[in-house]
Each structure stands twice: as C-alpha cells, then as structure tokens.
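1. after the sequence you'll find the predicted model.
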Amino acid sequence: ALTADRAADARTAALVPEFLLVSGVGCAKNTRVPRSAEYPSDVPALTPTFVRVAWDGGDRDAAVRTDAVDRFHAWLTGRDGLAAFAAAGFRSATGTGHPLLGAGPADTGVLSAAGPLPGAAARTAVDTALSRYRSANGPGRVLYLLDSSGSMRTRWPGPSGGPGILKQSLGGLGDEDEYGVWGVYDGPGGRHHDEVLAFGHHRRADAERGVDAAARVRDAESDPHAALLDALDTMAGRGADDKWPQLIVYLTDDEDDDRLTGQNLAQVLERARQRKVPVDMVSLVAGSCDRGRPAAAVAEASHGRCLDTADDLGTGLHDEVARVGTGED
C-alpha cells in the first residue's frame, strides 16, 4: 500500500502491471495523487502464457478435460477472449508499438502505443542479477540439525524425507557459503549430536554425497533442547567477527517435543533472543507450526520461520536458505 502522506505519495513511484491502471480502479476514489505510466526502454514486455496445470488424479476423464481446455484456449485467443483482454487493459504482444487492444482513446495515465520495447530478458542476465542480489551481504552460514532419532525411520527415505529435503535446500547455497550438518540424537557420554557434514565450504555434489554417506537413523531419542542451545552458541561464535547472514535449520518429526517444554523451552527462547540467529523449524508432521507449539515458539523468538506439512517443505526450505546463501538455483 502507498503511504498515507500526500507529499510522500507525490514523490513515490509504484511498480504495477500496466493493465491495472485501466481495470484495477476500484480504489480510484481514494487516490490522492494521479499517476501516469512510464515506459522504460530497458524493461521487456511480458506476454501472457497459456499453461495447462495437472495434479494427482487429474488424468481422470482425460478426454472431457482436454476438450474443456481446448475450448477455453479457443475462447481466449478468439474474438470474445481478446475483447475481455481489451476491456481489462492489455496490449497487443506483436503489433507495432504494442497498441492497446481496446478501441477508442486510452484511459487516463496510459499511452495508446507504448513504443518499441526490448525482447525478453536473457536467462543469463536474470541469473547474474539474482547472483548479485543474493551475494550483496556477502556469503552466508547455515547449520542444519537433522533429527536422527529412531522415530525418524519412517520419515527418512526419498525426497520428502529429512535428508532429501535437506539436500534439496542446498541449491540455495554457493561455493562461498559455509554450512554443516549435525545428526541430532542421544549418544554415549552425554553427546546430543554427531557431525554428519563438517562446517565449511562445499560443492553441492560433494555435500550431498557426504550427507548420504554419514546421515543415518539411530536407535535412540533426541534432545532438541540441548541441540538448539549448542547450535545457537556455535553460530553466535562463528559470527562474532563479521556480519554474514546466518541461519539454523532444524528438521524433525517433533517426536521428542516433550523435551522442549516448560523450563527447557523457556531457556531455548531466551538464548535465541540473546544470540539473534534465526532458527527455521521444519517439521515433517502436521500442526507443528500451530500457535502454542514449541516449533512455532522457537521460530518466532529467533525471527526464523516455521514450516510443517501444510507447506511445500522442499520449496519452502530452499527459499529460506537462499535468503542467506549465494547459490544459483
């Protein structure tokens, strides 16, 4: 939303799809400062693309579905569909000067013909821009805590298991980033984790092979309270002399949440506020991010994010890690 201050509004540019200046006028009565479209010569035009989506079970009644899709496509690209696009304020994708599809004078703030526009941005240019954006704050550090207790056995194999989701997220990290993986479980001598992947710089393929070789389910419980306290202290120590972005990721099935309640939870929340290292709690079960659950509380106290099976865990965690790292996926 634009600022409510008229003076600030007058010197503020809004980046919006052009057609909204024609069809998105439901709030016109609240407009404080009239706006006119600008057409930068180095910004490519975007052509709407017809995409047919599919889903599990979407192949049922295939002939009927295909017929419906074909008829809708014919309508969109025919006279009635183009009239709907024109009424909404869209332009010609191919005509000289990209004229508005609608006949008659242009609406206020919009040019009838925008003039020549460049072609689509090259993939290499987009990749370069993303790489520069991600590395603006320098390399990042990520410490993964992978619940390796016995209850994880059924949530271990495949791309949707704990190691699989972890490996998917490595695409958000680059060669300059530092990261490592702990396997969290109750070990001998009071240990609460072992080192699955040493903290440091890694090529993605090497890191994935390292996780495959060393990560395994243990016949033991886990102690999220002890593991999180140690992780917060470890990351705070690593970041004491620089301002690299940092993140802790805890992948778990929440089976040992009874050890992250009461005073134990209070201690973790206090340490998280002190250390100021975000913690993303990634749960492989439903409801873990509901208000009042330990995972939600830890994420909130540390200014991290909580993800559970209500989210797309692979994509969600990849995006979170990419905010810290300099990867190119």
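-> Ah, there it is.
2. use CA for all of it now, contacts and neighbours both
-> Will do.
3. correct me if wrong: residue 130 contacts residue 328.
-> Yes. Because the distance of 7.4 Å satisfies C-alpha atoms under 8 Å, residue 130 is recorded as touching residue 328.
4. and the strands in the stretch 51-200 of the chain, which stretches?
-> Along the stretch 51-200 of the chain, counting by DSSP state E, counting those that start in this stretch, strands occupy 141-147, 178-184, 193-200.
5. mean neighbour count and distance to residue 263 added to the ones you listed, as TSV?
-> Listed next are the strands of the stretch 51-200 of the chain as TSV, based on neighbours: other C-alpha atoms under 10 Å; distance: least, C-alpha to C-alpha, whole Å:
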stretch	mean neighbour count	distance to residue 263
strand 141-147	26	21
strand 178-184	24	20
strand 193-200	18	21
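6. mind listing what's buried along stretch 241-252?
-> 244, 245, 246, 247, 248, 249, 250, 251, 252 (16 or more other C-alpha atoms under 10 Å).
7. in strands, which of those fall?
-> Using DSSP state E, the members of those that fall in strands are 246, 247, 248, 249, 250, 251, 252.
8. distance of residue 250 from residue 283?
-> Using C-alpha to C-alpha, to the nearest Å, residue 250 is found at 8 Å from residue 283.
9. this is the comparison structure:
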Amino acid sequence: MSLLLPPANPATRPEQVTATLRDYRQALGPGRVLYLLDDSTSMEDNRVWSGPGRAKDLVARSTAPIGPEDSFGVWGLSPGSAANHTELVPFGRPEPGPARAAVGRAPAVNKNARVLDGLRDGLSELRSGPQGPVPRLLVLVTDDEDSADHQRADVLALEESATEGPPVRVVTVSLRGGGCAPDQLNQRLAEATGGRCLDVSDDLATELTAEVARTGTGDAR
C-alpha cells in the first residue's frame, strides 16, 4: 500500500516574510526606541561624527522602520543644564523629517559623554510608559573613548539594572575596532538584554536599521 504525502508547501516569498514580521510587531503594539548618541568632541576628532555612514547619519537613517504609532527620541550624552543628557529629539512621536534634521544639525560638545548615566536614564525612560510586552529598544552609538575608565563594579551594577523590570533590548554601536570585545560594557549589555553589539566589522547602516525594524511597527510616516 502506498502512502500519499501532502503536497509540499511552496517556497515562502519575501513579501510574505515581511508581512508576517509586520503583523507580529503590530500585535505587540507600538514600539519605543531611544537613541543615546555620544556627542563628545572625540567623535569629531576621530572622524566618526558627521558624514555618510557615521554616527549622526546612522541614527537618522535607522529611524526609517519607526511607524506613526511608535515613540522614539534621540539624546546626546553630554550633560545638559539639569540632566545627564541633552535632548536632541525629545522622546515622543516627533515628525520624522524634522527629527532627522535635528540630529543632522547636532554639534559635537566639548564635554565628556555620560555613558553610564545616560544608559541608566534611558532604561528608566523606556520603562516609564505602557507596561506589558511592549517592544523597547535602547541604542547606544559611541566611539567608546568615554567608556575606557568605567569601574567594573559600575558596569556590573548597570548590567544588573538592565535586566530588571520590563524588558529592554540594548543595541550598542561601536565606531572603533574591537568595540565588541568580550567582557566589555558594549558586549555585556547586548548579551544580558538579548540585544546586539555592532562594530566597524559589521555593515552598520543595514544591521542597525534591521534591529530598529524589530521594534518599530513600520509603515513609516
């Protein structure tokens, strides 16, 4: 007796994958994305601040998957007048064109970036909104110069706080070689939160945009 096997499913088309991913994101509800941009003068000195494929361009381009119901913002990590950061794009639902223009105009600042403080504040900001399984993404873009002197105890404390409370994925973008070395801040945060560490060995523009697409609901404004 012969057995009749069901017909094989046709190969899944790319547009089906895209639609499935979009439906999945939308089922979770609007996403929340906060960028932490190292705006210290070393970014300019190291020639990773302005221009195609550099810090500000990477941030602006990667906002493309953020949809009209999603929330996002961009903070500079130099301290402001009353905070550990400067709001380049206040967190909320800004119009994308003006938001990208604001990032493009941002100057490098002659102050040290407050990386650990910015990460703590960013985690708090993302967790302060709707509770439940809301997609949350914290993106750090840096040349790592102001991370060199972090005390190990402070890094471990931040790693612990990153895994407490509502989940937040942390994606770190290091604009220097070796920025994702094991046991360093960038890699530890990425591994602890289910995020990623990207450095100059990666296609940064493509990979960062793909990570944001996992959080944004799409249908960009």
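-> Sure thing, it's come through. Please read all numbers here as calculations on a predicted model, not as lab measurements.
10. TM-score of the superposed pair?
-> Comparison of the two superposed chains (TM-score structural alignment, normalised by the length of structure 2) gives a TM-score of 0.86, and 215 aligned residues with a C-alpha RMSD of 2.6 Å.
11. the ones in strands among the buried residues of stretch 241-252 of structure 1 into JSON lines, with extra columns for distance to residue 8 of structure 1?
-> What follows is these, written out as JSON lines (distance: C-alpha to C-alpha, whole Å):
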{"residue": "246", "distance to residue 8 of structure 1": "35"}
{"residue": "247", "distance to residue 8 of structure 1": "36"}
{"residue": "248", "distance to residue 8 of structure 1": "39"}
{"residue": "249", "distance to residue 8 of structure 1": "40"}
{"residue": "250", "distance to residue 8 of structure 1": "43"}
{"residue": "251", "distance to residue 8 of structure 1": "44"}
{"residue": "252", "distance to residue 8 of structure 1": "47"}
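12. how about the helices in structure 2?
-> Assigned by DSSP state H, the helices in structure 2 fall at 14-28, 41-45, 55-62, 96-105, 115-127, 152-162, 185-193, 204-213.
13. Provide the aligned range in structure 1 for the fifth one.
-> Under TM-score structural alignment, the counterpart of helix 115-127 of structure 2 in structure 1 spans residues 224-236.
14. now do that stretch: distance to the chain's middle.
-> How far stretch 224-236 of structure 1 lies from its chain's middle: 24 Å, per C-alpha atoms, centre = their mean, to the nearest Å.
15. next, the mean deviation of that stretch compared to structure 2.
-> Once the two models are superposed, stretch 224-236 of structure 1 sits on average 1.2 Å from its counterpart in structure 2 (mean C-alpha distance after the TM-score superposition for structure 1).
16. got the contact list for the equivalent of residue 279 of structure 1 over in structure 2?
-> Using TM-score structural alignment, the partner of residue 279 of structure 1 in structure 2 is residue 170. Neighbouring residues of residue 170 of structure 2 by C-alpha atoms under 8 Å, 6 or more residues apart in numbering: 137, 138, 139, 140, 189, 190, 193, 194, 195, 196.
17. do the same with residue 116 of structure 2
-> For residue 116 of structure 2, the contacting residues are 155, 158, taking C-alpha under 8 Å, 6+ apart as the criterion.
18. measure it to residue 155 of structure 2 for me?
-> For residue 116 of structure 2, the distance to residue 155 of structure 2 under the criterion C-alpha to C-alpha works out to 8 Å.
19. and residue 66 of structure 2, by the same measure?
-> With the distance defined as C-alpha to C-alpha, residue 66 of structure 2 ends up 30 Å from residue 155 of structure 2.
20. no further questions, thank you.
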